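Following is a predicted model, sequence given first.
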Amino acid sequence: MLDRTQAPPIRSVSNIVLPEIEKHKLPNGGNLYIHREKNTNAFKIELLTRGGNISASNAALVQLSMKMLAEGTLTRNGHQISEHIDSLGSFLEITPGFDHSSISIYGLKKFFKENIQVLSEMLYESSFEQKALNVLKEKEENKLKMNQGKGSYISSINLRKSLFPEHPYGYSLSKEDIEKLSVEDILAFYNSSILSFDIYISGDLPLSTVEIIQTHFSKNIEATEISINSEDSKPEIISVRDSKFIQSSIKIGKRLFNRTHQDYFKFIVTNEVLGGFFGSRLMKNIREEKGFTYGIYSSLYPLNKEGYFLISTDVKGENEKETLNEIKKEIVTLQEQLIEDSELETVKNYMIGSFVNSFSSPFASITKFKTLNSSNIEFKFYEQYINQVRNVSAEQIQQTAQQYLDYSSMTISLVGA
């Protein structure tokens, strides 16, 4: 009989078998990557374009250019495109980003070709009409106005601007950039960046997948690498005060590195201890013991060119100062005291379990592959994940915290009453 008073044994995972990803060339440039998952009756196709902030002069150009793909073609208006996609039981997703932007369709296997046709139509036959752009501008300005009323949004924007001055990673949407955007601007960005793409597709796919894709996506360009003169950032405290904010939004961060850095694995384990999961030190202190917040997390955001570290939470205004003191205290503790073996083992087991589980959901494998491939990192990078995490020592965590988590080197962005 099962003894429910005893926790199940912890099974150690030593390695992971990576799924097979097919690679095919697209006509006139670009690559097609395929991961086949049978018996799901569904698929996902994603066009990952070079049209991210890194290739643009502002965030509005990226966001509106990508969204205009769904606002009308030579044969359908935006409403008709939406209705057609709905009639296929499909879902369209457009995601502007820092290094790349994407347009994706989630669909049913039986309508695979129809979905590919409409995606191809949006990419190659978008009409980019002034009337549709005017409507989209109004929508985006309204969304921006709503976001600018949220403390968490403002603190995030202010932090990135400070960390990445005069850099595309620091771009944020502005009303002025939206208003001055023209059809000519969008067409120029479309031709120079959006038409440069790779395709990632996964799910239950027909045998003729490669031929169908190559037929419908035959035009591809080579995007020009843009030279970026990045200024160094200096730590500062940014404080925005307004009585309309009920809570205080706290963002603390600094520029750091990406997955290619030699200390990447040591840092992500150190971060996990500090604030990377529900059992982290920041969560135990500020949520469970103090009751100041529903959640507090720290993360490393690795981008193509570099990355940044972020601690994020929202608390009552009266608890802002003490929260900042407790965050600093937890960082100093990591720097001055070795973590106990039992806590470190718990963190490692959680990280490895989450990593293995991250390959199990539908379309997850191709997404994991895309994350690395789009940064020019080989898929076998994941093969070393488990051993690298397991081999991080308590001494290395202390050294990593000392080297990279100096509180005085961080920018603090606060928004509250």
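Structure received.

CA only for contacts and neighbour counts going forward, please
OK.

Mind checking what helix or strand follows the strand or helix carrying E322 in sequence?
Taking DSSP states H and E as the definition, E322 sits inside helix 320-336. Sequence order places helix 341-357 as the next helix or strand after helix 320-336, per DSSP H and E.

Which residues belonging to that next one are considered buried?
L344, V347, K348, N349, M351, I352 (16 or more other C-alpha atoms under 10 Å).

Doesn't I105 lie inside a strand?
Yes - judged by DSSP: H, G, I helix; E, B strand; the rest coil, I105 forms part of a strand.

give the contact list for I116.
I116 is in contact with I212, I213, H216, counting by C-alpha atoms under 8 Å, 6 or more residues apart in numbering.

so it is in which element?
Going by DSSP H and E, I116 is part of helix 112-124.

One more to weigh against that first structure:
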Amino acid sequence: MKGLSKFPITRQLQTGFMLALSLLAFQLPAQDKELPPAGGTPKSFKLTDTHNFTLDNGLSVTLIQYGSTPKVTLRLVTDTGNIDDGAKDAVSDLSYQLLTEGTSTRSAKEIAEAAANMGGQVQSSVGINASFLQLDVLSDYVGDAANLLADLAINTKFTDEDRTRAVNNFVRDLTVQKSTPGNQATSAFYGAVFADHPYAKVFADEKVVQALTLQDLQSFVKTNLVAKRSHLFIAGKFDPQQAEAAVKAAFAAMPGGETRQISAPTKANTAELIFIPRPNAPQSTLQLGLAVVDASHEDFVGLRVMNTLLGGSFASRITSNIRENKGYTYSPNSAVNSRVKAATWQQQADVTAEATGPALAEIIKEIKRLQTEAPSEQELTGFKNYISGLYVLQNSARGSIINELWFLKSHGLPLSRLENYVQLVNAMTPAQISALAAKYLTLDKMTLVVVGDESVKAQLSAVPELKAVYKL
């Protein structure tokens, strides 16, 4: 889905696991409860040696010996995605879907059988800035997997029958996506924050998708799925000499193509209130936020620490306030969402209709409190331990380490960031966290989106800060 099919550079684990981890990691004050024993010193993440080389056509390759399980992940990541759709909405989504459904040498069935015989399956994914083709197979088949992956990327063969089926499925799913209040709020939020930049468009236009031709899909692949914009990562337990030889032979014929640059959004943050009517809705969906500095900025790590404390974890201040104490909502969350040369801070919550105004008042109160009062050392330490432990645990999987390496590359960050991230997190002080909240979370520059019944509008003007900022 254009703008919603996120490239999985995600730092999330399963909800139940995160909940359990957060409950164990935090050492926050609680009345009439005994505090858990102090946690150990956070440990840094250590990456095993990597081997990097580049093919003559410009394809970058990284071999990562990782783990002890006899499995290997091959992921061909390309610097392309919805950002390159232009006027051809979702052409990236449909192109990558069809890449796995047949080549000039194999049928869809033969592709699936070849992958299954290696103990794995083929996957594809399209995101805003990056997309990939992937195979996860038994280690003994690393060479065969490289050949299959190269076949998918190089020997593309689209049919009109496949295009028609893919378009119909996409449009059906798109209709469902557009109907949910959370996605409606997200679409409105990014449209306001990013204005005329490609990042502003979340949903594809059904009529544009239906008009896509085979030539459109073929042209997208020819222009964008090229060696100079791609990076092949191979992670796991495997024979590196065998892998390197197989890659050089299989991908030598991949077209080199040309690199391209992405422009940064230029719209300045301005206060804007967007109300989307949803008659008789028992809940209001809220999104409050603004653009912040991107991942290449020196403040970015601190912003993520600040966000985790404020609203980005189960034990965060906003969640504790409007979920645990007030009961306005079940699963509020804030996040620093990163894109190439851009990022946003967003607080979202689905609250009961009658609590629309009060919930926003409490969110604003917590933002202002953090801006004016530094957290205690004990509170901040709990969150730093949580972030540190989660970071190391997440990077214990092959796919996760590939995610991290691509994240560094796409944002122009050094490899050392992977191993010193925990130190950077734990170097943050209470005063720095408060200063970052004051510097970046300025209410008079935030976009507020409310999806709900018209009756809740009156509650917004009852919140003094909202009345002043949005001229209610």
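All right, it came through fine. Note that the coordinates shown come from a computational prediction; the quantities given were computed from them, not determined experimentally.

Onto which residues of the second structure does the helix holding I116 of the first structure map?
Mapping helix 112-124 of the first structure onto the second structure (TM-score structural alignment) gives residues 142-154.

That stretch vs the first structure, average offset?
For stretch 142-154 of the second structure, the mean deviation from the first structure after alignment is 2.3 Å (mean C-alpha distance after the TM-score superposition for the first structure).

Show me which parts of that stretch are buried, residue by residue.
Result for stretch 142-154 of the second structure [16+ other C-alpha under 10 Å]: buried residues 142-154.

Please report the distance of G72 of the first structure from S65 of the first structure.
12 Å (C-alpha to C-alpha, to the nearest Å).

Repeat that for I16 of the first structure.
For I16 of the first structure, the distance to S65 of the first structure - C-alpha to C-alpha - is 39 Å.

How about K329 of the first structure?
45 Å.

the more surrounded of those two?
S65 (24 against 14; other C-alpha atoms under 10 Å).

That one matches what in the second structure?
Match for S65 of the first structure (TM-score structural alignment): S95.

One more: Y294 of the first structure?
Under TM-score structural alignment, Y294 of the first structure pairs with Y330 in the second structure.

Which of the helices or strands spans the match of S65 of the first structure?
helix 91-99.

That helix packs against which elements?
Using 3 or more C-alpha pairs under 8 Å, 6 or more residues apart in numbering; DSSP states H and E, the elements in contact with helix 91-99 of the second structure are strand 122-126, helix 160-179, helix 214-224.

coming back round to it: list the single closest residue to the match of S65 of the first structure in space, sequence neighbours excluded.
L217 (5.3 Å; C-alpha to C-alpha, 6 or more residues apart in numbering).

give the contact list for the aligned residue in the first structure for the one you found.
L217 of the second structure maps onto I186 in the first structure, with residues paired by TM-score structural alignment. For I186 of the first structure, the contacting residues are L61, L64, S65, F128, by C-alpha under 8 Å, 6+ apart.

Looking at those, which is nearest I268 of the first structure?
Checking the contacts of I186 of the first structure against I268 of the first structure by C-alpha to C-alpha gives L61 as the nearest, at 33.1 Å.

Tell me how many other residues crowd that closest one.
25.

ok so, going back, in the second structure, point out the residues matching the helix holding E322 of the first structure.
So helix 320-336 of the first structure sits over residues 356-372 in the second structure, by TM-score structural alignment.

so how far is the helix holding E322 of the first structure from its chain's centroid?
27 Å (C-alpha atoms, centre = their mean, to the nearest Å).

do the same with stretch 50-66 of the second structure
24 Å.

buried stuff in it?
Buried residues in stretch 50-66 of the second structure (16+ other C-alpha under 10 Å): L55, N57, G58, L59, S60, V61, T62, L63, I64, Q65, Y66.

Among the residues you listed, which one sits closest to P37 of the second structure?
For the buried residues of stretch 50-66 of the second structure, the nearest to P37 of the second structure is Y66 (32.7 Å; C-alpha to C-alpha).

hang on, the earlier thing: could you list every residue that touches the match of Y294 of the first structure?
R323, D350, V351.

go with 7 Å
R323 (C-alpha atoms under 7 Å, 6 or more residues apart in numbering).

buried sites along stretch 65-75 of the first structure?
So stretch 65-75 of the first structure, judged by 16+ other C-alpha under 10 Å, has buried residues S65, M66, K67, M68, L69, A70, E71, G72, T73.

so how far is the first residue of stretch 283-291 of the first structure from its last?
10 Å.

just stretch 206-223 of the second structure next, same as before
24 Å.

L309 of the second structure maps to what in the first structure?
By TM-score structural alignment, L309 of the second structure lines up with V273.
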